[in-house]
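Asker: sequence and predicted model, in that order:
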Amino acid sequence: MRFIPSRVHAMLDYGAGLVLIALPYLVGFADGTAAQYVMQAVGAALLLMSLCTDYELSAVKLVPLPVHLGADVAAGLLLVVSPWLFGFADRVTWPHVVMGVLEIGAGLTTRAARDDRIATSTGAAA
């Protein structure tokens, strides 16, 4: 069931990207290892993708929203498995798993069309 409007998803994207970049410092695993860099790389990629996605709050409309949502799910899966994939599960796990699950959830529950296009195509006022 897709119930998150694209405009809300856009706002969540920018916030999540910043949280992913800051979380290693806030939680205490900013130690120059994969635990830090995987999370920050996903955060930076999320911000860049958000700036280029075809939705309401982007700078340029290059990436179709369904592609963005698929990338969200893929990035979430990477975050979830990264502690074991990159060998830092013995030090830090939960921040990656929690943020990954949230990212997957956002990708799977956001409407795949921009809100302003839905309103226009149904004849409703935008």
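Answerer: Alright, I've got the coordinates.
Asker: contacts, neighbours, all on C-alpha from now
Answerer: Will do.
Asker: which residues in this protein form helices?
Answerer: 6-27, 34-52, 65-85, 94-109, 115-121 (DSSP state H).
Asker: alongside the first one, take a look at this:
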Amino acid sequence: MEIIPTRVHGVLDYFTGILLILAPWLFGFADGSAAQWVPMVLGAAVIVYSLITDYELGLVAAIPMPVHLMLDVGGGMLLLVSPWLFGFSERIAWPHVAVGLIEVAVAALTHRHAGHAGAAGVR
């Protein structure tokens, strides 16, 4: 079921990227460990691939929306399992799990093709 327009998805992308970068300080796990670095790196990646996605809020139409959504699912799954994969689940897990689940769900509910002529009008 594709109920989220790509323009809305774009807003959520940039919000999620910023949230992931700031999460360690917002939720008290900025300690230099994998718990801090995994969301920060994934947040930066979300911003970068959003900027080069062929949708309304991309700057350069380098990757198609279906590829973007696959990256969202992959990043969300990595974030979701990261507390156990990198061994910090006993200290902090809920922000990673919650944002990971939301990222996967949003990708699953987003339109597969942007309703426009190209990212920021660039082709």
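Answerer: It's in. Quick caveat, the model's predicted, so the values are computed rather than measured.
Asker: report the TM-score for the pair.
Answerer: For this chain pair, the superposition-based TM-score is 0.93 by TM-score structural alignment, normalised by the length of structure 2; 117 aligned residues with a Cα RMSD of 0.7 Å.
Asker: ok, and the closest non-adjacent residue to residue 43 of structure 1?
Answerer: Nearest residue to residue 43 of structure 1, sequence neighbours excluded (Cα to Cα, 6 or more residues apart in numbering): residue 17, at 4.1 Å.
Asker: contact partners for the one you found?
Answerer: Neighbouring residues of residue 17 of structure 1 by Cα atoms under 8 Å, 6 or more residues apart in numbering: 42-47.
Asker: circling back: just put the helices of structure 1 in CSV and tack on distance to residue 59 of structure 1.
Answerer: Formatted as CSV, the helices of structure 1 follow (distance: least, Cα to Cα, whole Å):
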stretch, distance to residue 59 of structure 1
helix 6-27, 11
helix 34-52, 5
helix 65-85, 14
helix 94-109, 20
helix 115-121, 16
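Asker: hmm, residue 78 and residue 103 of structure 2 touching each other?
Answerer: No - counting by Cα atoms under 8 Å, residue 103 of structure 2 does not reach residue 78; the two are 10.6 Å apart.
Asker: show the contacting residues for the most centrally placed residue in structure 2.
Answerer: What sits nearest the mean C-alpha location of structure 2, by Cα atoms, centre = their mean, is residue 46, with 4.6 Å. Listed by Cα under 8 Å, 6+ apart, the contact partners of residue 46 of structure 2 are 13-14, 16-17, 72.
Asker: turn these into a markdown table, including distance to residue 107 of structure 2.
Answerer: Shown next, in a markdown table, are the contacts of residue 46 of structure 2 (distance: Cα to Cα, whole Å):
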| residue | distance to residue 107 of structure 2 |
| --- | --- |
| 13 | 10 |
| 14 | 14 |
| 16 | 12 |
| 17 | 14 |
| 72 | 6 |
